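Asker: Provide a 3D model corresponding to the input given below.
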Amino acid sequence: MTVDPASATRSPSVPGPRLHATAAAAAADNVAAPVASATTGPPGGRAAWFAWGVAVSVYVLAVIHRTSLGVAGLDAVHRFGINAAALSTFSIVQVLVYAAMQVPVGLLVDRFGPRRVLLLGVVLLTAGQLAFAFSTAFGPALVARAVLGCGDAMTFISVLRVAARWFPPAQNPLVAQLTGLAGMGGNLVTTVVLAQALHSEGWTASFTGIALLGVLALALVALLLQEAPAGAAPLVAAGERAPVRDQLRDSWREPGTRLGLWVHFTTQFPANAFALLWGLPYLVEGQGMSRGEAGGMLTLLVFANMFFGLLFGRLLSRGPAVRMPIVLWVIGATGGCWALALAWPGGHPPLWLLVLLLFVMGSNGSASLVGIDYARSHNPVHRLGTASGIANMGGFLATMVTLLGIGVLLDLLSPGGGGGGYSAAAYRGAFCWMYVPLVLGTLMILRLRRQVARAAA
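Answerer: Predicted coordinates:
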């Protein structure tokens, strides 16, 4: 079995002093070092699943909002009269705001609790999507996507914090995978329901409809969410909170946090960039599929993500030794499938290869959650939000770089800036850009893996 040298981790999910004497033994045995607590740990059970279910409903809604432009890219080109570079700006701004908000949101969650942050997130999601629904010009629509990205940023970390307070430490990797799996349900709504609604009901009615779902989510969180079990002690007393600078510094200095960031960076972005924006145009314009066929392929990506979420959740529940093998397998398989598809003569790979490519990319989102798990398991519980926020920036920074690079290259490789559409050759050249962040991220993972091993020893 491949040994994960970063697997000697501290479980932060139960408050109380850590038992440092067992750290060396844990490193040797590839198990997490135990945590001592004077009080009973998180209870789990039905109440925990109910609290998680209420919180994760907001994350599902956020994913619907986040991926809504992925099925509306061609409609947006005609509505706003823009080219590929300008179209990519929508998703870039949304992802940039999301990534920039991760650390501030982590700090907010650590200080004010996930319930308040989730409520604010729902308000921003609803406002941003409503503004986008009624926008007819590029500028206001861009601002609306930025507001939407800000609200989106407040959901995932909040759900993880709710899970950390309610579930025992050993269940946290599985719950994180199930959170990602639930988010794919939101993606499925986008690719099936919203895509059809855009065709039948039009732009304004479709986006207004999904915006108004925020009213229901707001009521659920306000009335039903209990962010910690009854009688649970506060994580940190108000007078004992570390200064923001110290919180950030201590989280960043932990090698496991930085490893989590680069794992998230490298594994998430291929499928993210494909689903957020460039998947439908690539399949329709680059591969000659109809919109219905392309929508079916994107649905395959969602179902594959669900499959890998369940698979990786089961594997990760066995212990931390499987983390790095999962990460390296996903990176290698994704890079290999894209290399084969892009190198295919004429730029038109056969259907079986496209199906294989989307199936393999379905593993990207689930593998990126391993990065969050690295950050979680290497930080004490009072820094969980901050460390998770740092790690969760990675994939979205890589997505932003990829979205922009593909958009710019498409325009450069197409006569007249692609006003009449983009060819298969242009898509093939533009998608080669993905290997820049893929190679960079892989090198950083291998480097930080050794640092984490030394720290654990």
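
Asker: From now on I want contacts and neighbour counts done on CA atoms only, so please keep to that.
Answerer: OK.

Asker: can you give me the offset of stretch 374-389 from its chain's centre?
Answerer: Computed by CA atoms, centre = their mean, to the nearest Å, the separation of stretch 374-389 from the middle of its chain amounts to 16 Å.

Asker: Kindly apply the preceding question to stretch 434-447 instead.
Answerer: With CA atoms, centre = their mean as the basis, stretch 434-447 stands 18 Å off its chain's centre.

Asker: another one to check against the first:
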Amino acid sequence: MSSSASKPYPPQRLAWFIWGLGAAFYLIAFFHRVAPGVITDELMFDFNLGAAGLGSLSAFYFYTYVAMQVPTGVLADRFGPRLLLGFGALMAALGAILFALAPNFAIAATGRALIGASVAVAFVSMLKISAHWMDAKRFALASGIALSIGMLGAIAAGVPLRISVDGIGWRNTMLIIGGATLVISALIFYFVRTDPSSYGYQGYAVDDGQTTPKQGMLSGIIHVLQHRNALLLVFIPAGIVGPLLTFSGLWGVPFLTTHYGMTDKEAAFYTSLTLVAWALGGPLFGWLTDRLQRRKSVYLAGITMFLLAWIVLIQVPALPLVVLALLLFIIGLGSGAMVISFAFGKESVPAHLAGTSSGLINMGVMLGPMSLQPAVGWLLEKRWTGERIDGSPVYDLASYQFAFNAMLIWTVIATILLALTRETYGRQKHVD
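Answerer: The predicted structure follows:
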């Protein structure tokens, strides 16, 4: 009998602590993801931007984030998450500082791009930690809790960010965030290890009884995409996250201030409702899918809630504020179903390709906001009447409805693709 079999599994307190350091970095990632939505006026003024320019500036985060997903998945499979998380946090701190000090659009975009590339390692590395430090039955739940922690960062980029910006300015606020990220990097380097064996415990990593094939990056990607579910799941979550972050992370605040007469703080509160509900929906759907051992049907229930609420919010003008708040909450809650993508994808490919699968799916997640944020800005400018308030462009309701229809179209496509997947019943695929 091997000596590892006699070792105990790591105590839950230690497992969650190791995982939590990665989650702290993920919180920072989500903060940067949605922060531009609360400082739209400042960014448009400082860098002399219109809607399309602002959408492009925000989207630089997503361009590099998406580009890094596949390398991150492959590197996580080969080298583990410690170096990825530690160096990722270090570079994200430098990106935040660069963004804060940027004198022009080009430098600001470079800072956003560096942040996006750096934080891209966070979620996939957390999934890798989960696979080694936690029982497989907690995998979807851990993914849901990760989303909730990320949402804390997004919520911090709502009203709290607005208060900080009003008090000390957006540039000083970003400098403080950069400093906090440096501290997280140091903690990750000191404490995080890929497997519990480094602490003298037995790990949970799946051993399928076969020697893990040595594959290059391209061959690993091709292998994963040959599995039907894995291919479809690259595009499905984008139909949820894209509309959600396009609204909550960029265009929701100007939409609500213009058409519901809200102040910036009030609008930030309402957009944060979707993020709070998303934080609740992630663990809820993670727990439900683990309990029922059903991926497809639970996922379909969540995306249907999401789509129907969006249709009402976009197409019906002048909603009562209570109804508006309820719809935003339903949108956020339903969006929590997207966490199922990672358990669903992990089970749909052989175990040794789990990191590559997660990277591809996370790349797909960000395809939504990466394309929709600038697309909505471009569509708004196409319908712009030339009206400005305090130097910033203002767009009428018809323009927003026209532009937001792009979000609805992607969600409809995602729902159809989800209907074409095959249920895994919570069972891991071991061989092709």
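
Asker: quick one: the helices in the stretch 301-432 of the second structure?
Answerer: 321-335, 340-347, 354-382, 397-419 (DSSP state H, counting those that start in this stretch).

Asker: Average offset of the second one relative to the first structure?
Answerer: The superposed helix 340-347 of the second structure is, by mean CA distance after the TM-score superposition for the first structure, a mean 1.1 Å from where its aligned residues fall in the first structure.

Asker: Show me the contact partners of that helix.
Answerer: 139-140, 143, 229-230, 233, 237, 285-286, 289, 295, 299, 353-354, 357-358, 361, 424, 426-429 (CA atoms under 8 Å, 6 or more residues apart in numbering).

Asker: and what of stretch 104-111 of the first structure?
Answerer: Here stretch 104-111 of the first structure has contacts from 117, 153-154, 157-158, 161, 241, 244, 382-389, using CA under 8 Å, 6+ apart.

Asker: Quick check on those: which are buried?
Answerer: Among those, those buried by neighbour count (16 or more other CA atoms under 10 Å) are 117, 153-154, 157-158, 161, 382-389.

Asker: could these go into TSV alongside distance to Gly139 of the first structure?
Answerer: TSV is the format used below for these (distance: CA to CA, whole Å):
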residue	distance to Gly139 of the first structure
Val117	28
Ala153	22
Met154	24
Ile157	30
Ser158	30
Arg161	35
His382	40
Arg383	38
Leu384	37
Gly385	33
Thr386	32
Ala387	34
Ser388	32
Gly389	29
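
Asker: quick one: which of the residues you listed is nearest Ser88 of the first structure?
Answerer: Taking CA to CA as the measure, Ser88 of the first structure lies nearest Ala153 of those, at 19.1 Å.

Asker: Excluding sequence neighbours, find me the nearest residue to whatever residue of the second structure lines up with that closest one.
Answerer: Taking TM-score structural alignment, the alignment pairs Ala153 of the first structure with Ala120 from the second structure. Take Ala120 of the second structure and drop its neighbours on the chain: the residue closest to it by CA to CA, 6 or more residues apart in numbering is Tyr65, 5.0 Å away.

Asker: Check for me that the one you found belongs to a helix.
Answerer: Yes: per DSSP: H, G, I helix; E, B strand; the rest coil, Tyr65 of the second structure lies within a helix segment.

Asker: quick one: it from Tyr190 of the second structure, how far?
Answerer: 25 Å (CA to CA, to the nearest Å).

Asker: got it, and Met217 of the second structure?
Answerer: From Met217 of the second structure over to Tyr190 of the second structure the distance is 29 Å, taken as CA to CA.

Asker: same check, this time on Leu308 of the second structure
Answerer: Going from Leu308 of the second structure to Tyr190 of the second structure by CA to CA gives 46 Å.

Asker: Also Asp135 of the second structure?
Answerer: In terms of CA to CA, Asp135 of the second structure sits 24 Å off from Tyr190 of the second structure.

Asker: Name the residue in the two with the higher neighbour count.
Answerer: Legend: neighbour count by other CA atoms under 10 Å for Asp135 of the second structure and Tyr190, higher for Asp135 (14 against 11).

Asker: Leu372 of the second structure: neighbouring residues, count only.
Answerer: The burial count for Leu372 of the second structure: 26, using other CA under 10 Å.

Asker: In the first structure, what sits opposite it in the alignment?
Answerer: Leu372 of the second structure maps onto Thr402 in the first structure, by TM-score structural alignment.

Asker: contacting residues for that match?
Answerer: Contacts of Thr402 of the first structure by CA under 8 Å, 6+ apart are 269, 273, 433-434, 437.

Asker: swap in Leu356 of the first structure?
Answerer: Cys337.

Asker: what does it align to in the second structure?
Answerer: Under the alignment (TM-score structural alignment), Leu356 of the first structure pairs with Leu326 in the second structure.

Asker: mind listing what the residue mapped onto Ala15 of the second structure from the first structure touches?
Answerer: Under the alignment by TM-score structural alignment, Ala15 of the second structure pairs with Ala48 in the first structure. Residues counted as contacts of Ala48 of the first structure (CA under 8 Å, 6+ apart) are 163, 166-167.

Asker: List which of the residues you listed are still in contact in the second structure.
Answerer: Here those are checked against the second structure with both residues aligned by TM-score structural alignment, their matches' CA atoms under 8 Å, and the contacts held in both are 166-167.

Asker: now the strands for the second structure?
Answerer: Remark: strands assigned in the second structure by DSSP state E are 388-389, 392-393.
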